[in-house]
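# Sequence and predicted structure are below.
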Amino acid sequence: MSTDRSALEPVPVAEIEPSRLMGDELGHFMLVYKFGLAEIGTKITILSEELTHRGRGNPIEHVSTRLKTVESLTAKARRIGCPLTLEAVRDRIRDIAGVRVVCSFVSDVYTVAEMLTRQQDVTLLQTKDYIAEPKANGYRSLHLIVEIPVFLSDRVVAVPVEVQLRTVAMDFWASLEHKIHYKYERDVPAALRDELAATAADAAHLDERMERLHAQIHGPRP
């Protein structure tokens, strides 16, 4: 049984329209991403439990997953100028399935990312390091697009999943920033944007100080 990287659907040509939202083709398309999300989630759970069992401190604070709704997927496709076909969506939108991993320290973010991506059946497709190079608004996180095989009844499908790794401080800031943008419908006043950028810098400084304190008390993580 070979891995099919070329198609998540045999004939991915149906438009994503309201009249087809419950159609078998679209339903199966989304189901495959759900399976990919479950595969990655299981791998992260295993890592977390194993690291806890070792007794050296688990770097993973908590994990959350999300699968885009058809409405959200359609809105993004239109926003980026992606044709509303399953084939185009599969090729151009790589964050249909997403996992967020919140870690204790910045070093833990990179450690967990390395542990995950060195597994033989996880293929790293793309890395966006917004910790090393934060976004203009102050957003910091490590984004990975990985590909995971999903074993179906008649074939193996390679499914892309977005993995976001960040610290508790980064996660708190991102959650607040998202709520503010939602309230102002993305038209955030300039003064508030400046304040958000300043608090992002404060969060980064907090991460640095906590990292130093941890190293002083426990030494660097193995």
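Great, that's in hand.

# contacts, neighbours, all on C-alpha from now
Noted.

# Show me the longest strand that occurs in the protein.
The strand that spans the most residues within the chain, counting by DSSP state E, is strand 156-167.

# how about the strands in the protein?
Remark: strands assigned in the chain by DSSP E are 3-4, 60-67, 97-103, 123-129, 142-151, 156-167.

# In a markdown table, list those strands along with mean neighbour count and distance to residue 85.
A markdown table is the format used below for these (neighbours: other CA atoms under 10 Å; distance: least, CA to CA, whole Å):
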| stretch | mean neighbour count | distance to residue 85 |
| --- | --- | --- |
| strand 3-4 | 14 | 19 |
| strand 60-67 | 16 | 18 |
| strand 97-103 | 24 | 18 |
| strand 123-129 | 15 | 22 |
| strand 142-151 | 21 | 21 |
| strand 156-167 | 24 | 17 |
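
# try it against this one:
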Amino acid sequence: MQQYKYNIQCDTLTPEQEFYQESYVFLEGAIIEVLSRLEIIRKYKLTKGLNDPIEHCKARIKSAESMKEKLKRKELSVTVSNALTQIFDAAGIRIICTFLDDIYWIVDMLKNQEDFEVIEEKDYIRNPKPNGYRSYHLILKVPLHLEDHIQNVYCELQIRTIAMDCWASLEHQMKYKKDITCPDMITAELKRCADEMASTDLNFQTILDMIKVNAMKL
């Protein structure tokens, strides 16, 4: 995922703009809407003297090539309509947190936004995948208020700690490298590291909670 940058001026169309056509603007809008909502909440917490729950965010619009492959894999016609209504991750945001509790705070905050509708959620932190993958996934339906109507756009969010993000990045490289000679050994080592990182994340949260309790006694 590359850092998302909004740029309304383009001399030539990218493959994504050519594929999504005018709907590309809707995907950008959904990302901007969610990121703006997160930024306001972050700043509000800081004014209260509380810690920022977000380390950083990354966002992307799914590449035309990846979207076409996914549509074919699901035996759907390769159309913009199917890309936006049958596939939910054309617009995606990754939110990186420092501590475990920050993840669940962000999830609750997003679910409390009255105009965001949660379409799907999967807690891969409490219920990790067999390979060790951990993250919290949300699919939101985000309303964009246009001149004459409201356009609803799906946006996928992956919320995870720094350790989880490092692991996922490494696992992603493993998945798409075709010349690896010892995949089983690397897969087993990744699973071991995932479990150790999960334990470390839990320890960090426990230490933070202890610090907060002691600070309240002073």
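Thanks, I have the structure now. None of these values were measured; they are calculated from a predicted model.

# so can I have CSV of the strands of structure 1 showing distance to residue 192 of structure 1?
Output for those, formatted as CSV (distance: least, CA to CA, whole Å):
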stretch, distance to residue 192 of structure 1
strand 3-4, 47
strand 60-67, 28
strand 97-103, 26
strand 123-129, 25
strand 142-151, 25
strand 156-167, 23
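
# Show me the one of these that comes nearest residue 29 of structure 1.
Taking CA to CA, strand 156-167 is the member of these nearest to residue 29 of structure 1, at 10.5 Å.

# Could you name the helices and strands sitting against that closest one?
Packing contacts for strand 156-167 of structure 1, counted by 3 or more CA pairs under 8 Å, 6 or more residues apart in numbering; DSSP states H and E, involve strand 3-4, helix 24-54, strand 97-103, helix 106-117, strand 142-151.

# Now render those as TSV, adding distance to residue 82 of structure 1.
Converted to TSV, those look like this (distance: least, CA to CA, whole Å):
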stretch	distance to residue 82 of structure 1
strand 3-4	23
helix 24-54	16
strand 97-103	18
helix 106-117	29
strand 142-151	19
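
# Nearest to residue 220 of structure 1, out of these?
Per CA to CA, nearest to residue 220 of structure 1 of those: helix 106-117, 9.2 Å.

# superposed on structure 2, where does the closest one end up, distance-wise?
By mean CA distance after the TM-score superposition for structure 1, the fitted helix 106-117 of structure 1 averages 0.9 Å away from its aligned residues in structure 2.

# report the longest helix in structure 2, please.
When structure 2 is parsed with DSSP state H, its longest helix is helix 183-217.

# mind listing what's buried in it?
187, 190-191, 194-195, 197-198, 201, 205 (16 or more other CA atoms under 10 Å).

# what about the residue nearest the centre of structure 1, distance to residue 193 of structure 1?
Centroid-nearest residue in structure 1, with CA atoms, centre = their mean: residue 163, separated by 3.0 Å. Shown here: residue 163 of structure 1 relative to residue 193 of structure 1, a distance of 26 Å by CA to CA, to the nearest Å.

# who's in contact with the aligned partner of residue 133 of structure 2 in structure 1?
Aligning on TM-score structural alignment places residue 133 of structure 2 opposite residue 139 in structure 1. Contacts for residue 139 of structure 1 (CA atoms under 8 Å, 6 or more residues apart in numbering) come out as 130, 170, 173-174, 200.

# With distance to residue 155 of structure 1 added, can I get those residues in CSV?
Output for those, formatted as CSV (distance: CA to CA, whole Å):
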residue, distance to residue 155 of structure 1
130, 36
170, 39
173, 42
174, 38
200, 45
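
# which one of these is nearest residue 102 of structure 1?
Each of the contacts of residue 139 of structure 1 was checked against residue 102 of structure 1 using CA to CA; the closest is residue 170, at 8.6 Å.

# how close does the nearest residue to that closest one once chain neighbours are set aside get to residue 131 of structure 1?
Spatial nearest neighbour of residue 170 of structure 1, chain neighbours left out: residue 140 (6.2 Å); criterion: CA to CA, 6 or more residues apart in numbering. Noted for residue 140 of structure 1: a distance of 5 Å to residue 131 of structure 1, by CA to CA.

# Which one of the two is surrounded by more residues?
Each of residue 140 of structure 1 and residue 131 has its neighbours counted (other CA atoms under 10 Å); residue 140 has more, 26 against 19.
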